[in-house]
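**Student:** heads up, no residue letters with this:
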């Protein structure tokens, strides 16, 4: 979860994907056994998890340990025994307890600050579990406060992969309102009436099934700094929103940096110069810039590039490293493509550009050249400035 979260996640060693069930619960741990039954017994083909993770409050964790993992009643163990399910890694070490701003366990979620901590805790667990490509996650939104289910669903949108699923478990009436019900039993099991107006029930007659929930996967839009670090729920949401919003690009030639929306990133002078080539063409809505030759000198391309840089930056501000390459006799094609790729990687890793890329590469077929380069931006959102 945050720095104080010490529960380790063992690496996957099997060749097949490890199946991981993740649940959020409040005071009703039945969500775990009901979901496990629906996945492992009720549906065909079955999906039997290798391990189960539970995220909850302190009171929820206490209830789960007493009701699911104890010797008696031990409903998790009884479910496995009743239905002949194989061993699964689920014990107290896989119950993650939400923590408040001071690192103390949360008894309940009562205010906005508790909500934020719950969001961060749920999102971080999903992020960490999804780091291993050889796993598949089935997450349930059925338990806990309504906000906890929402945060679980949103965390799956942020970090879920193609192999991951999201669901809500459904239980037939009147079993869904009986705290003594944990799963349909293979033989009759009587749940006695505990209150006036209640009838005794037979757990073996209950129906449990899953409602599969489609979700939008945004993981590919997030920068490495978000997907691989403990960034927090709000920061990940902001990065996803930025990826879906319009991008404003400002190139500051004097400071050798770019500003993308509210992010400022320093770049080497040669990369600034090459970006200016593309930015100037974008501002003037010109066709893609043909790629220079990689096989031999390309004096015509170099001359046109130098003319564009004079218009974009002014003759005195053309970076010396780029000016030298434009004036020598060596092929510039490899330098051009390598520097643009390095620049894009720097921008993506900084979190400033959580997109598939800033630069579009297109087949243009001009004078034997097969590739052209352009910025994937609107002309009015590109600026070239010189601040001192």
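**Tutor:** Received the coordinates, thanks. Everything quoted here is computed from the prediction, not taken from an experiment.
**Student:** can we go C-alpha only for contacts and neighbour counts from here?
**Tutor:** Will do.
**Student:** now the helices: where do they sit in this structure?
**Tutor:** Remark: helices assigned in the chain by DSSP state H are 30-37, 58-64, 75-83, 112-129, 146-159, 224-227, 233-244, 269-283, 299-313, 320-327, 333-350.
**Student:** let's bring in a second model and compare:
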């Protein structure tokens, strides 16, 4: 994708005039003039845009009148949305076609906002109502601080008139006949209407901010909404498969996370404390490593390595060190931490690694329900869900989900 410093992106339908109207309004409002122009439309809309903007030359005519440079624009900049069958859609009318249209618009906006530089100005003046809704929603999801959204207002009588492209005094485009009435194009008022929007980019799963994958709009909305409805979540800690599975009660969502060995053991310990109502798993104090935490973590780590747990900490450490001689999966610093006690920084590293893993696939509002956190106060009382955004620094650790929402699949007995 060739980057452009400033891009105008618009949805269009049967009236490509919204493009010249928007550009005219941008000029007269002293907004940023685009270096490139891209349209999202249907096959029918593309034919209309090519005919009016390129073949009939209305885009060039506008730029000449305004003494503005012609934005980079040709037929390849007219993006035709696919239908449910993956083929260019002629006119989206089915539910499946509109789902495909939503995914396409979301993906285009995501790709156009990936770079930190440049700006995207999205216009929702044209196309079907669902198209304008989707592009506005996409900007709310992916828009950066420098991006903008607008509509264009055209004075009464001049909207949707085939012969009107923008206010002009030039013949033969000044006087337009419509419905047995002659209109003077120079008298039309065309105004840019900026639309403020809330930006949620910071809350999105990291994988959705990377190009190369299509955005599934319906699933993304479901994930965001689940952040406000955690009761529908089901979490499975599958030790034989060394993975964490997240689903919903109705099973229409199924995500799999594969942590590294240490994080898997750490997360399992958190899940067991939550299910068992054990409120004594706390973060080590600074400068005071905890041997007891090492012992508990080893009880989860050894089975993941295919090793049997023994009663003595020293025996478990010896078995793990012997295993690591051939496997080489653990760093010396990790073995030292397990031998001398878990420190506060080591504890935080495991938490942060898990959070990074979850944020790859989950919105931040949902990831917070499955990331390890303080869920008991210092007196051992379970904190309510309303406290998720203000959990105390001290207290017992676990997961914010309720015990019945968590299932642990243990290793088979040897």
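**Tutor:** On my side now, so go ahead. Because the structure is predicted, anything quoted here is derived from the model rather than measured.
**Student:** out of the helices of structure 1, nearest to residue 92 of structure 1?
**Tutor:** Residue 92 of structure 1 lies closest to helix 58-64 among the helices of structure 1, at 8.4 Å (C-alpha to C-alpha).
**Student:** which residues of structure 2 does the closest one align to?
**Tutor:** Matched against structure 2 by TM-score structural alignment, helix 58-64 of structure 1 falls on residues 43-49.
**Student:** Mean deviation, the matching stretch versus structure 1?
**Tutor:** For stretch 43-49 of structure 2, the mean deviation from structure 1 after alignment is 1.2 Å (mean C-alpha distance after the TM-score superposition for structure 1).
**Student:** Tell me how far that stretch lies from the chain's centre.
**Tutor:** 30 Å (C-alpha atoms, centre = their mean, to the nearest Å).
**Student:** So residue 50 of structure 2 versus residue 74 of structure 2, what's the distance?
**Tutor:** Look at residue 50 of structure 2 and residue 74 of structure 2: by C-alpha to C-alpha, to the nearest Å, they are 8 Å apart.
**Student:** So between the two, which is more surrounded?
**Tutor:** The neighbour count for residue 50 of structure 2 versus residue 74, taken as other C-alpha atoms under 10 Å, is higher for residue 50 (16 against 13).
**Student:** now that one, nearest residue through space, not along the chain?
**Tutor:** Nearest residue to residue 50 of structure 2 in three dimensions, chain neighbours excluded: residue 75, at 6.6 Å (C-alpha to C-alpha, 6 or more residues apart in numbering).
**Student:** Near the aligned partner of residue 61 of structure 2 in structure 1, how many other residues are there?
**Tutor:** Using TM-score structural alignment, the partner of residue 61 of structure 2 in structure 1 is residue 78. By other C-alpha under 10 Å, the residues close to residue 78 of structure 1 number 19.
**Student:** And residue 302 of structure 1? What does it align with in structure 2?
**Tutor:** Using TM-score structural alignment, the equivalent of residue 302 of structure 1 in structure 2 is residue 291.
**Student:** Kindly report the same for residue 154 of structure 1.
**Tutor:** Matched across to structure 2, residue 154 of structure 1 falls on residue 137, judged by TM-score structural alignment.
**Student:** Neighbours of its match, how many?
**Tutor:** When neighbours are counted by other C-alpha under 10 Å, residue 137 of structure 2 registers 20.
**Student:** From residue 93 of structure 2, how far out is it?
**Tutor:** Distance of residue 137 of structure 2 to residue 93 of structure 2, given as C-alpha to C-alpha: 20 Å.
**Student:** Same question for residue 105 of structure 2.
**Tutor:** The gap separating residue 105 of structure 2 from residue 93 of structure 2 is 16 Å, by C-alpha to C-alpha.
**Student:** Between these two, which is the more surrounded one?
**Tutor:** Taking neighbours as other C-alpha under 10 Å, residue 105 of structure 2 and residue 93 compare with residue 105 leading, 27 against 10.
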